[in-house]
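1. following is a predicted model, sequence given first.
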Amino acid sequence: MDKLEMQDYGTTREEIERTLRYALDIVSDGIWDWNIRTNHVKRSPGWYSMLGYPPDSLPEDVDTWKSVIHPGDYERVMRNFQAYLDGDSLIYAEDYRCRSRDGNYLWVSDHGRFVEFDETGQPTRMIGAHRNIHQRKMASLELQRKNEELLALNRTLEDLVAARTEALRQANEALAQQVEAATRLSETDPLTQLSNRRHFERNLHGEWQRFQRHGHATALLMFDLDHFKRINDNHGHPVGDRALAAVARSLRAALREEDCFARWGGEEFIVLLPDTDLAAAAHLAERLRLLVAGADAELPEALSASFSVAAMRAGEEIGPLLKRLDDGLYRAKQRRNCVESC
């Protein structure tokens, strides 16, 4: 978005960065922000908390990050990180172990990308996020160990193959269920039990590809609770959390199984509607708008929401589609408690 567009929608650079950090905070356990020119690295409180350190207790530079990487992972991580810096790789995404304050190692998933460049096109800033994947990784490693044990037994203990295979099959099944459960947790917003943003974006990409191939009508619906900050300020965050959960529960019951309903960020929600045209999406939005008010009759303030709906268009990429939807929500928020088609 250029400067003129930012002025048109009342958005400042600081607000954009605050929104980006808020979105990253929803889907990650820690955020890092690297100024490549100065080598200064700002890390969120969640990053320190994940590793057991007090906030801002470590030097804010790249060497701090390097110092906590497990020696067994260090060479691979540095090689792939440098490949991204040199332009030999299109993405930087790694899973590795980080040393916690107590000396133990924690498995994390690390994703980052360039977000600012100088006039010559050289990157000057990189932002990324860490996510704690220790539980899922340990379950996966344990499953791998059990499989290796099964192969060894098959080679050396032919007379015990039948009994041991069954026992290990059951263990593998239980561990696979743990991996599946951990994966499901990583795709779910803990407060509302809806899909999180990462899971929604994966579903959106799949539906977009299906639309490109077959042209099936597909729509999106986005809404934002009105005056939500006032609820938090006047009644406290527990009441705000209760309102979010109630709206999610009430509206989920009004949607189809195939609709992907996600918490987009804060008090903002989004729905992917396969095989739905713009008119049907607008009609659904009106139904949902009425349901918001009755989501929880015992709340101290009445709830309302502003809605935006948009349908996929031939030749339109996902980015412009989401911007069109977001722009429609911006217009709806000017009037509040209404539906804007775009």
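-> Arrived safely, thanks for sending.
2. CA atoms for contacts and neighbours, from now on please.
-> Fine.
3. outside of the top strand by length along the chain itself, list whatever touches it.
-> Scanning the chain for the strand with the most residues, using DSSP state E, yields strand 105-117. Under the contact criterion Cα atoms under 8 Å, 6 or more residues apart in numbering, strand 105-117 has outside partners 51, 70, 91-100, 123-134, 137.
4. go through those residues and flag which are in strands.
-> Going by DSSP E, the strands hold 92-99, 123-132 from these.
5. Ala310: what secondary structure?
-> strand (DSSP: H, G, I helix; E, B strand; the rest coil).
6. check contacts around it.
-> Per Cα under 8 Å, 6+ apart, neighbours of Ala310: 219-221, 278, 281, 321, 324-325, 341-342.
7. Glu340 now?
-> So Glu340 contacts 282, 307-309, 328-329, 331-332 (Cα under 8 Å, 6+ apart).
8. from these, which land in strands?
-> Secondary structure from DSSP E places 307-309 of the contacts of Glu340 in strands.
9. Asn154: which of these is nearest?
-> Proximity of these to Asn154, judged by Cα to Cα, is greatest for Val309, which lies at 57.8 Å.
10. nearest residue to that closest one in space, please, no chain neighbours.
-> Once flanking residues are discounted, Val309 sits nearest to Leu221: 4.5 Å by Cα to Cα, 6 or more residues apart in numbering.
11. again with Glu268
-> For Glu268, ignoring the flanking residues on the chain, the nearest one in space by Cα to Cα, 6+ apart is Asp224 at 4.4 Å.
12. and for that neighbour, the neighbour number?
-> 24 (other Cα atoms under 10 Å).
13. a helix runs through it, doesn't it?
-> No: counting by three-state DSSP, Asp224 falls outside a helix, being strand.
14. contact partners for it?
-> 267-269, 305-307, 329.
15. now with 6 Å, please.
-> Asp224 makes contacts with 267-268, 305-306, as judged by Cα atoms under 6 Å, 6 or more residues apart in numbering.
16. included below, for side-by-side comparison, is a second structure:
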Amino acid sequence: MLISSFSLHQSVFEHLPDAVYLIDPQTSNILDCNAAALHQVGLPRDEVVQHSVLSLQKDVIGIEQWASIAQAVREAQGQFVFIGRHRHRSGAEVPVEVTTSAFMHQGCEYFVSVARDIGRRLALEQDLNDRDVQLRYALTEASDGLWDWNLLNNEVFFSPQLKRMLGYGPHEMKPTLETWATNVHPDDASRVRRALQEHIKGLRERYEAEYRLRNRNGHYLWVHDRGRVCERDAQGQPIRVVGMVQNITDRKHAEQALQMQASHDALTGLLNRRECERILQQQLQRCQQQNLPLGLCLFDLDHFKDINDRFGHQTGDLVLRKVAHEIQAHVRAADYLFRWGGEEFLLVSAGAPCGHVLHCAQRLRARLAELDWPEVPGLHGISCSFGVAMFPEHGQQADDLFLAADSALYRAKAQGRNRVELAVMA
């Protein structure tokens, strides 16, 4: 008995073990799917067919990103592979490897996507005995993304999670340092590169930065990037740096919205970071016009994380308020004191010579070290590290001065904390 070609193809389509979707690339609507696709997401046919693929795929957000991916599928001229997560009816996530091809039929363009459940494969990878693979997997799963930079050949491994966070497929980001560097926001690039190079040179204990990183659509995400040298050659020179990236866009947007509402920090009552940027620029212009010096003193509490860990964040807030009150009471009325962020503070002294700023920093350091803490039983004192930069010696612009003070602060930390360091000449 002969079976028609259509019936045979339909039977094969329905009995394939992997999920198969026929998609309209213009609208992202699913035109048809097989039984394996319905089983994979636990949904009936009428809740899948004629619905957008965006309703299933957790890692494709909005028609704009879909249009970008659709174009990449066309340009692939073969198979475009994407690692993502499908939504299951139960609320669970189904990790999938999606292979998509474009084809024409009767003058119309279609996509066919094969979505393979890779949950078992990921579970097996976790059991691999190779120590480096286990470490990479663990770090990757613990963050939004992992990067691994080989300094010898300048190649950089970008984890699938990092690529997914930025909207790329697994084979789209070239494994070079330039791929990352060209996507850092121009206003952040100098600061971030300097922090990374200072860590590689041994001037910082670790590399850490918050900055804006461009995604595939050209939009910028705020990220918290942390890394450390993890391998050196026989001469002790670094040859490998590994780091983790966390998407903090939502947090940053929330912070920016709050900063727009007020000029003062709600916890300490000091002027906030937004006001600092405005006032520092204003004071710097005045000093430039009148040929006056300006001192910038950046300082933070040593081992503040230990205080939060031992006594709780409520006590940590109490410590920050008391420190802010003490500092405010011991600076000139003409000086500006800001809470820069976290346990960091910034003091701007317009018209003050270098000797005065250094003396003020030493006086504040000694005062904070002598504070008693009867309100926190078990806390036997705190200390602060200070970094000082001067205009015009250490920079002509606000950003240059801040970078110089920040480097001096890290040098103070590296040399034992509870000390004042002056920036090196620009």
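-> Yes, it's here. In this text the structure is predicted, and so the values were computed from the model without any measurement.
17. what lines up with the residue nearest to Val309 of structure 1 in structure 2?
-> Residue pairing (TM-score structural alignment): Leu221 of structure 1 is matched to Cys297 of structure 2.
18. part of a helix, is that match?
-> No: Cys297 of structure 2 is assigned strand when assessed by three-state DSSP, not a helix.
19. grab the nearest non-local neighbour of Arg210 of structure 1.
-> His216 (7.5 Å).
20. all helices for the stretch 301-426 of structure 2, in order.
-> 304-311, 313-329, 354-370, 398-414 (DSSP state H, counting those that start in this stretch).
21. now distance to Ser11 of structure 2 and mean neighbour count too, for those helices, in CSV please.
-> Listed next are the helices of the stretch 301-426 of structure 2 as CSV, based on distance: least, Cα to Cα, whole Å; neighbours: other Cα atoms under 10 Å:
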stretch, distance to Ser11 of structure 2, mean neighbour count
helix 304-311, 61, 14
helix 313-329, 62, 16
helix 354-370, 78, 17
helix 398-414, 66, 22
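22. quick one: closest of those helices to Ser263 of structure 2.
-> The nearest among those, by Cα to Cα, is helix 313-329 at 15.9 Å.
23. in structure 1, what range does that closest one match?
-> Per TM-score structural alignment, the counterpart of helix 313-329 of structure 2 in structure 1 is residues 237-253.
24. hmm, who's touching the matching stretch?
-> If you take Cα under 6 Å, 6+ apart as the criterion, stretch 237-253 of structure 1 is touched by 192, 232, 292, 295.
25. what's the answer for stretch 163-174 of structure 1, then?
-> Leu143.
26. where does that stretch end up in structure 2?
-> Against structure 2, stretch 163-174 of structure 1 falls on no residues (TM-score structural alignment).
27. would you mark the buried spots in that stretch?
-> By neighbour count on 16 or more other Cα atoms under 10 Å, the buried set for stretch 163-174 of structure 1 is 164, 168, 171-172.
28. shared with structure 2, which of the contacts of Ala310 of structure 1?
-> Mapping those onto structure 2 (both residues aligned by TM-score structural alignment, their matches' Cα atoms under 8 Å) leaves 219-221, 321, 324-325, 341-342 still in contact.
29. which strands or helices does the helix or strand encompassing Val241 of structure 2 pack on?
-> Val241 of structure 2 belongs to strand 238-247 when elements are defined using DSSP states H and E. With contacts defined as 3 or more Cα pairs under 6 Å, 6 or more residues apart in numbering; DSSP states H and E, the packing partners of strand 238-247 of structure 2 are strand 145-150, strand 220-232.
30. rewinding a little: overlap between the contacts of Glu340 of structure 1 and structure 2?
-> On the basis of both residues aligned by TM-score structural alignment, their matches' Cα under 8 Å, what survives of the contacts of Glu340 of structure 1 in structure 2 is 307-309, 328-329, 331-332.
31. which of the residues you listed sits closest to Thr64 of structure 1?
-> Leu329 (41.3 Å).
32. the helices and strands packed on strand 238-247 of structure 2 into a markdown table, with extra columns for distance to Cys33 of structure 2 and mean neighbour count?
-> Below are these laid out as a markdown table (distance: least, Cα to Cα, whole Å; neighbours: other Cα under 10 Å):
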| stretch | distance to Cys33 of structure 2 | mean neighbour count |
| --- | --- | --- |
| strand 145-150 | 32 | 22 |
| strand 220-232 | 34 | 18 |
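33. quick one, which of those is nearest to Ala72 of structure 2?
-> With Cα to Cα as the criterion, Ala72 of structure 2 lies closest to strand 220-232 of those, at 20.2 Å.
34. for the closest one, give me every contacting residue.
-> 206-214, 238-249.
35. can you report how many residues neighbour the corresponding residue of structure 1 for Ser383 of structure 2?
-> Taking TM-score structural alignment for the superposition, Ser383 of structure 2 sits opposite Ser304 in structure 1. A total of 22 residues lie near Ser304 of structure 1 under the criterion other Cα under 10 Å.
36. quick one: Ser304 of structure 1 from Ala285 of structure 1, how far?
-> Ser304 of structure 1 sits 12 Å away from Ala285 of structure 1, going by Cα to Cα, to the nearest Å.
37. nearest the geometric middle of structure 2, what residue?
-> By Cα atoms, centre = their mean, the mean C-alpha position of structure 2 lies nearest to Val223, the distance being 2.0 Å.
38. and the residue nearest to that residue when sequence neighbours are not counted, how many residues sit next to it?
-> Nearest residue to Val223 of structure 2 in three dimensions, chain neighbours excluded: Asn247, at 4.6 Å (Cα to Cα, 6+ apart). If you count neighbours by other Cα under 10 Å, Asn247 of structure 2 ends up with 21.
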